[in-house]
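>>> Below are the sequence and a predicted model for it; my questions follow.
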Amino acid sequence: MTKATKLLTALPPPQRQRLMTLAREVSFPEDTRIFEAGGTADRFWVIRSGAVSLVQQVTSLRRVTVASLGAGDLLGWSWLFPPYRWDFGAEAFSPVRAYEFEARTVLKLCEEDPALGLTLVRIVAEILAHRLETTRGKLMEQYGTHRRVL
């Protein structure tokens, strides 16, 4: 398994600087729901400190953590793909500080600078591939554990 890609460090310095001109510093107290599955995905974050849990509602009473994110990690990718709805929910597991980016503004920057747009999409795709690989491993581990119990 490869090491997780960090969005800001993966961008070449000039592109990172252009993107960071759009950043806004935000914070979330522990246990804050940052967004809910199905909600409008109109922004994303790069976590500066703290921990965020990506959660999936499996029943009306049960939520399952599908991934844990920390410093340097991208939070939110659904802003890039129609229908622009969150696939998971996100909760602050601890106090979180992050850079927040408004999707519409970032997409406009990507239209103005296609090289930045292509680089950004490739990095997000790499992050998604890594998360899919990690999730698959967790599912296989859980399925294997479950099968042994049966």
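The structure has been received and is ready for your questions.
>>> can we go C-alpha only for contacts and neighbour counts from here?
Fine.
>>> Show me where the chain has its helices.
7-10, 13-20, 103-112, 114-149 (DSSP state H).
>>> I'd like the ones you listed as CSV, with distance to R63 appended.
Shown next, in CSV, are the helices of the chain (distance: least, CA to CA, whole Å):
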stretch, distance to R63
helix 7-10, 27
helix 13-20, 33
helix 103-112, 27
helix 114-149, 16
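>>> Can you check which of the ones you listed gets nearest to F93?
Ranking the helices of the chain by proximity to F93 (CA to CA) places helix 114-149 first, at 18.5 Å.
>>> Please name the nearest non-neighbouring residue to the residue nearest to the spatial centre of the chain.
Residue closest to the average C-alpha location in the chain (CA atoms, centre = their mean): L75, at 2.5 Å. Sequence neighbours aside, W45 is the residue nearest to L75 in space, at 5.0 Å (criterion: CA to CA, 6 or more residues apart in numbering).
>>> I figured the one you found hits R97, correct?
No: contact criterion CA atoms under 8 Å: W45 and R97 do not qualify, at 9.6 Å.
>>> Next up, a structure to set beside the first:
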Amino acid sequence: MTRPGVFGALTQEHREQLMTLAREVSFETGERIFNEGGRADRFWIIHTGTVALDVHVPGRQAAVIETLGAGRLLGWSALVPPCHWHMGAEAASPVRAYEFDAEAVREMCVEDPALDHELCTYVTGVIARRLRSARVRLLDLYAPHGAGEVP
């Protein structure tokens, strides 16, 4: 059976290595996990529940870009300098997650280039998917009908 999300992208050895740094946490429905622009010093792998990612839209309510569930990485910004949140996050349901200190993970990656490669490859894919989701969602919300269609 293939594991979903980040765990599926890592070898068993690297999953086990990463999990030595994990701390179990939980968030209640409606709890703000982080805000866009803040300092990003940790990240999470969602175990159960859902988290809504949002972006600030001046003069309007924050726009929900994507909803993340089990196995998904929350907080890639903590792994990529300058380590500031590019979006905000709020628990859309009760959430249980594994929390990681980003500095400790970055140090582990320096010591193990293969882990670094696997994690960077996965995070790059996450960034690309989230950028596309943000573009599509913002066009859906604010562009004239058909403005976002690709020829």
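Good, I have the coordinates. Since the model is a prediction, treat every value here as computed from it, not as a measurement.
>>> Contacts only, for the counterpart of the residue nearest to the centre of the first structure in the second structure.
Residue pairing (TM-score structural alignment): L75 of the first structure is matched to L74 of the second structure. By CA atoms under 8 Å, 6 or more residues apart in numbering, the residues touching L74 of the second structure are F43, W44, I45, I46, L68.
>>> Just put the residues you listed in CSV and tack on distance to G5 of the second structure and neighbour count.
Output for the contacts of L74 of the second structure, formatted as CSV (distance: CA to CA, whole Å; neighbours: other CA atoms under 10 Å):
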residue, distance to G5 of the second structure, neighbour count
F43, 14, 21
W44, 12, 23
I45, 9, 23
I46, 9, 25
L68, 10, 19
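>>> now those residues as JSON lines including distance to A78 of the second structure?
Converted to JSON lines, the contacts of L74 of the second structure look like this (distance: CA to CA, whole Å):
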{"residue": "F43", "distance to A78 of the second structure": "6"}
{"residue": "W44", "distance to A78 of the second structure": "10"}
{"residue": "I45", "distance to A78 of the second structure": "13"}
{"residue": "I46", "distance to A78 of the second structure": "15"}
{"residue": "L68", "distance to A78 of the second structure": "17"}
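>>> Pick out whichever of these sits closest to A134 of the second structure.
After measuring the contacts of L74 of the second structure against A134 of the second structure - CA to CA - the closest member comes out as L68, at 13.4 Å.
>>> now the closest one: how far from L74 of the second structure?
As for L68 of the second structure, its distance to L74 of the second structure is 8 Å (criterion: CA to CA, to the nearest Å).
>>> List the residues that are in contact with both of those two.
Contact criterion CA under 8 Å, 6+ apart; residues shared by L68 of the second structure and L74: I46.
>>> residues in contact with the closest residue to I127 of the first structure other than its chain neighbours?
Spatial nearest neighbour of I127 of the first structure, chain neighbours left out: T5 (5.7 Å); criterion: CA to CA, 6+ apart. Going by CA under 8 Å, 6+ apart, T5 of the first structure touches D73, I123, E126, I127, H130.
>>> what about the last one, how many neighbours?
Right, the one you point to is H130 of the first structure. 17 (other CA atoms under 10 Å).
>>> Repeat that for the fourth one.
The burial count assigned to I127 of the first structure is 20, neighbours taken as other CA under 10 Å.
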